[in-house]
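K.L.:
Mind looking at a prediction? Sequence and model below.
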Amino acid sequence: MGKVVLVTGVARQLGGRFVRRIQREPDVDRVIGVDAVPPEHHLGGADFIRADIRHPTIARVLAEHGVDTVVHMDVNGTPLGKRGSRRGSRATVKETNVIGTMQLLGACQKTPTIKRLVVRSSTNVYGSAPRDPAVFTENTPPKSLPSGGFAKDAVEVEGYVRGFARRRPDVAVCVLRFANVLGPRADSPLAEYFSLPVLPTVLGFDPRLQFVHEDDAIEVLRIATGEPARGTLNSGTFNIAGDGVLLLSQAARRLGRPTLPVLLPTVTLVGSVLRSVGALDFSPEQIRLLTHGRVVETTQMRETLGFSPRYSSAEAFADFARSRGTGLLPPEILARTVDRIAALVPAGSGQN
């Protein structure tokens, strides 16, 4: 008998894609997809069970089907689903992230067949602050713990996962801290921001950003779920990001979208308005990211986990940009205009 893999959060695009991919692995006998709502996309030959991980019934699902591998992907930063359909309020999403993770880990602890746990986390756990180090490693503590939003959820989720690992040392636990996931099918808050006709930015700041292509995200999840290759270890905590960084100004140029630099309080107000009308989940943590940026070290991803991304950060963004079409201005004209303006600004003024 091969593995029985249970995947949470399969109603979202990334979860659905991973389910379709993992069932092709030769050592996987059965895949079970779980979510509180039915997926709009197909799951291949996987079984779908409609279950809310916030409820104790998830323990019965694990036990009845003899699950030995759990891939927890139902940790998300936005209540907005594909094409803007709401999956619930911010409070509901927080409950799924935190309470749902607690219930799932409690169920895993009681299920003796569980041998491997993979958790989708985020580099949001490091926060974004003006005095952050240039590069975060997996062991670098944030300068200030996130005070709310998805970043705080991710910190709490990882805390519960560490507690589970202590209680079940026989289970291989792998936490993947993803940078911003982009690609043609991306439906994240940052993808929605980059789809705006004009990008509001914080005056005086040009943050460094990292991206992970959605294809690379699927591949690293596959590696973390499988048996470790010779010389590698697929347990522990790993930063996941493509090589290199992209400045926000460079991203805007490659999209052909003009930016609107405004003072930070104005950007915060714009974000509040967009969230209130349901047009865009422009959260305070995303505003901090677009102010101060964030860069993580990925040596452990390569040397310990044994994964090398196919796409760099710039290539992942380029593939995303192609899927969104040309913006208001041709990229080459916008690039020349921005370069002329930059030449008039003293070097280093307000840069992060």
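P.N.:
Happy to help now that I have it.
K.L.:
From now on I want contacts and neighbour counts done on CA atoms only, so please keep to that.
P.N.:
Fine.
K.L.:
what's the nearest residue to residue 27 once chain neighbours are set aside in contact with, if anything?
P.N.:
Spatial nearest neighbour of residue 27, chain neighbours left out: residue 2 (5.1 Å); criterion: Cα to Cα, 6 or more residues apart in numbering. By Cα atoms under 8 Å, 6 or more residues apart in numbering, the contact list for residue 2 reads 27, 28, 29, 30.
K.L.:
What distance do you get for residue 2 to residue 331?
P.N.:
50 Å (Cα to Cα, to the nearest Å).
K.L.:
List buried residues within the contacts of residue 2.
P.N.:
Taking 16 or more other Cα atoms under 10 Å as the criterion, what is buried in the contacts of residue 2 is 28, 30.
K.L.:
Give me the longest helix you can find in the chain.
P.N.:
If you go by DSSP state H, the chain has its longest helix at helix 149-167.
K.L.:
For the residue nearest to residue 27, give its distance to residue 68.
P.N.:
10 Å.
K.L.:
cool, residue 158 as well?
P.N.:
Counting by Cα to Cα - residue 158 and residue 68 are separated by 21 Å.
K.L.:
Over to residue 295?
P.N.:
Residue 295 is 34 Å from residue 68, by Cα to Cα.
K.L.:
What segments of this structure are strands?
P.N.:
Here the chain has its strands, by DSSP state E, at 3-8, 28-35, 47-50, 69-72, 116-122, 172-178, 180-182, 199-202, 208-209, 211-213, 236-240, 246-247, 259-262.
K.L.:
list the contacts for the nearest residue to residue 156 once chain neighbours are set aside?
P.N.:
Excluding its sequence neighbours, the residue lying closest to residue 156 (Cα to Cα, 6+ apart) is residue 98, at 6.7 Å. Neighbouring residues of residue 98 by Cα under 8 Å, 6+ apart: 153, 156, 157.
K.L.:
And here is the other one:
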Amino acid sequence: MGKVVLVTGVARRLGDRFAAELSRSPGVDRVIGVDSREPAAEPSYAFRRLDLRRPTVARVIAEHEVDTVVHLDVSAIGPGSRATVKERNVIGTMQLLGACQKAPGLRRLVVKSTTGVYGSAPRDPAVFGERMQPKNLPRGGFAKDATEAEGYVRGFARRRPDCAVTVLRFANILGPAGDTPLAEYFALPVLPTVLGHDPRLQFVHEDDVIEVLRLAAGPEPRPGTFNVAGEGVLLLSQCARRLGRPTVPLLAPALGLVAALARQTRIADVSPEQLQLLTHGRVVDTTHLRETFGYQPRFATAEAFAEFAAAQRSGLLPPERLAAVTDRLGRLLGAERTPTLPRS
């Protein structure tokens, strides 16, 4: 009998796509996708609508004799308030791990995490390895959720040494259909930045995310924690130029006010942790991934960003509309000069 895989978080595009591709993989007998919402399109795999915060997931695992769980339902954004998202991320993970604990036939657990667990601070190392600890633990937001979830996963791994546990810390995921908070930021017509800072950023293409998840859930167990990112880095200023977006350098307090306004008006979900990233940046080492998985992400950081940029429908705004946007932003911030278009 082939593998039976349960995939959480299939209402989001990435989870739905992964579950669909995994269901076509040789050696996989069945894929059961679960989420509190239904996928946008009719799924090609078995779907069960359930909330991970409820104990019903244990019945699904037992009923289908699941031997592999891929937990993708730890996300920065989602329906409901920030408190609701945190509940899904942390309480949902706790309930899922409790169900896995009771499943004697479970042999593999794969968990999607984020390089955000390293934080972004002025005295950070140039490159983070998996064994390094952040200078300052994340104090809130998605990074704190992921840090707590990883702690529960480590506890599960100690209690179930017979189950291979893989934690994948992904850099910021981008692609033609980017639907992350950072993608929302880059979709703004004008990019507010922190005066005096030009952070280094890393991205991973959604195609590489799917492939790494597939390998982690495949026949060969690869336990451990792995950074996943495209090769190389981009400066924030380079990202702006490649998008054709003007930038508005602001003092950090002013940028915080702009971010709060963007969240209130639902223009973009620019969280405090994202502001830290846009100030100090973050770069991780992926040697452990390449040596253990034997896989080099096909898209470098610059290539992943290029795919995202090419899919942006608006591109550079018409001059008259751009002038109106920057004038309004300048009046809002009390700026003394209008920003100029970035040099290519």
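P.N.:
Thanks, I have the structure now. These figures come from a predicted structure and were not determined experimentally.
K.L.:
Can you say which of the strands of structure 1 is nearest to residue 228 of structure 1?
P.N.:
strand 172-178 (10.6 Å; Cα to Cα).
K.L.:
list the helices and strands that closest one packs on?
P.N.:
If contacts are counted by 3 or more Cα pairs under 8 Å, 6 or more residues apart in numbering; DSSP states H and E, strand 172-178 of structure 1 sits against strand 116-122, helix 149-167, strand 236-240.
K.L.:
10 Å instead, please
P.N.:
Packing contacts for strand 172-178 of structure 1, counted by 3 or more Cα pairs under 10 Å, 6 or more residues apart in numbering; DSSP states H and E, involve strand 69-72, strand 116-122, helix 149-167, helix 214-225, strand 236-240.
K.L.:
Tell me which residue of structure 1 lines up with residue 283 of structure 2.
P.N.:
With TM-score structural alignment as the matching criterion, the partner of residue 283 of structure 2 in structure 1 is residue 295.
K.L.:
distance of its match from residue 105 of structure 1?
P.N.:
In terms of Cα to Cα, residue 295 of structure 1 sits 30 Å off from residue 105 of structure 1.
K.L.:
swap in residue 182 of structure 1?
P.N.:
Counting by Cα to Cα - residue 182 of structure 1 and residue 105 of structure 1 are separated by 28 Å.
K.L.:
more crowded one of the two?
P.N.:
More crowded of residue 182 of structure 1 and residue 105, by other Cα atoms under 10 Å: residue 182, with 26 against 23.
K.L.:
Need the counterpart of residue 152 of structure 1 in structure 2.
P.N.:
So, by TM-score structural alignment, residue 152 of structure 1 is matched to residue 144.
K.L.:
Check residue 185 of structure 1 too.
P.N.:
Matched to structure 2 by TM-score structural alignment, residue 185 of structure 1 sits across from residue 177.
K.L.:
about what we covered before: and of the helices and strands packed on strand 172-178 of structure 1, who's closest to residue 40 of structure 1?
P.N.:
So among those, helix 214-225 is nearest, using Cα to Cα, at 18.5 Å.
K.L.:
you'd agree residue 241 of structure 1 is up against residue 300?
P.N.:
No. Residue 241 of structure 1 lies out of contact with residue 300 (Cα atoms under 10 Å); the separation is 11.2 Å.
K.L.:
out of these two, which sits in the more crowded spot?
P.N.:
Set residue 241 of structure 1 next to residue 300 and count neighbours by other Cα under 10 Å: residue 241 wins out with 29 against 18.
K.L.:
okay, stretch 200-214 of structure 1 sits on what stretch of structure 2?
P.N.:
Under TM-score structural alignment, the match for stretch 200-214 of structure 1 is residues 192-206.
K.L.:
Name the residues of the matching stretch that are buried.
P.N.:
So, applying 16+ other Cα under 10 Å, buried residues of stretch 192-206 of structure 2: 192-194, 197-206.
K.L.:
Turn these into JSON lines, including distance to residue 84 of structure 2.
P.N.:
Compiled in JSON lines, the buried residues of stretch 192-206 of structure 2 are given as follows (distance: Cα to Cα, whole Å):
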{"residue": "192", "distance to residue 84 of structure 2": "28"}
{"residue": "193", "distance to residue 84 of structure 2": "29"}
{"residue": "194", "distance to residue 84 of structure 2": "30"}
{"residue": "197", "distance to residue 84 of structure 2": "33"}
{"residue": "198", "distance to residue 84 of structure 2": "33"}
{"residue": "199", "distance to residue 84 of structure 2": "31"}
{"residue": "200", "distance to residue 84 of structure 2": "31"}
{"residue": "201", "distance to residue 84 of structure 2": "29"}
{"residue": "202", "distance to residue 84 of structure 2": "28"}
{"residue": "203", "distance to residue 84 of structure 2": "27"}
{"residue": "204", "distance to residue 84 of structure 2": "27"}
{"residue": "205", "distance to residue 84 of structure 2": "28"}
{"residue": "206", "distance to residue 84 of structure 2": "26"}
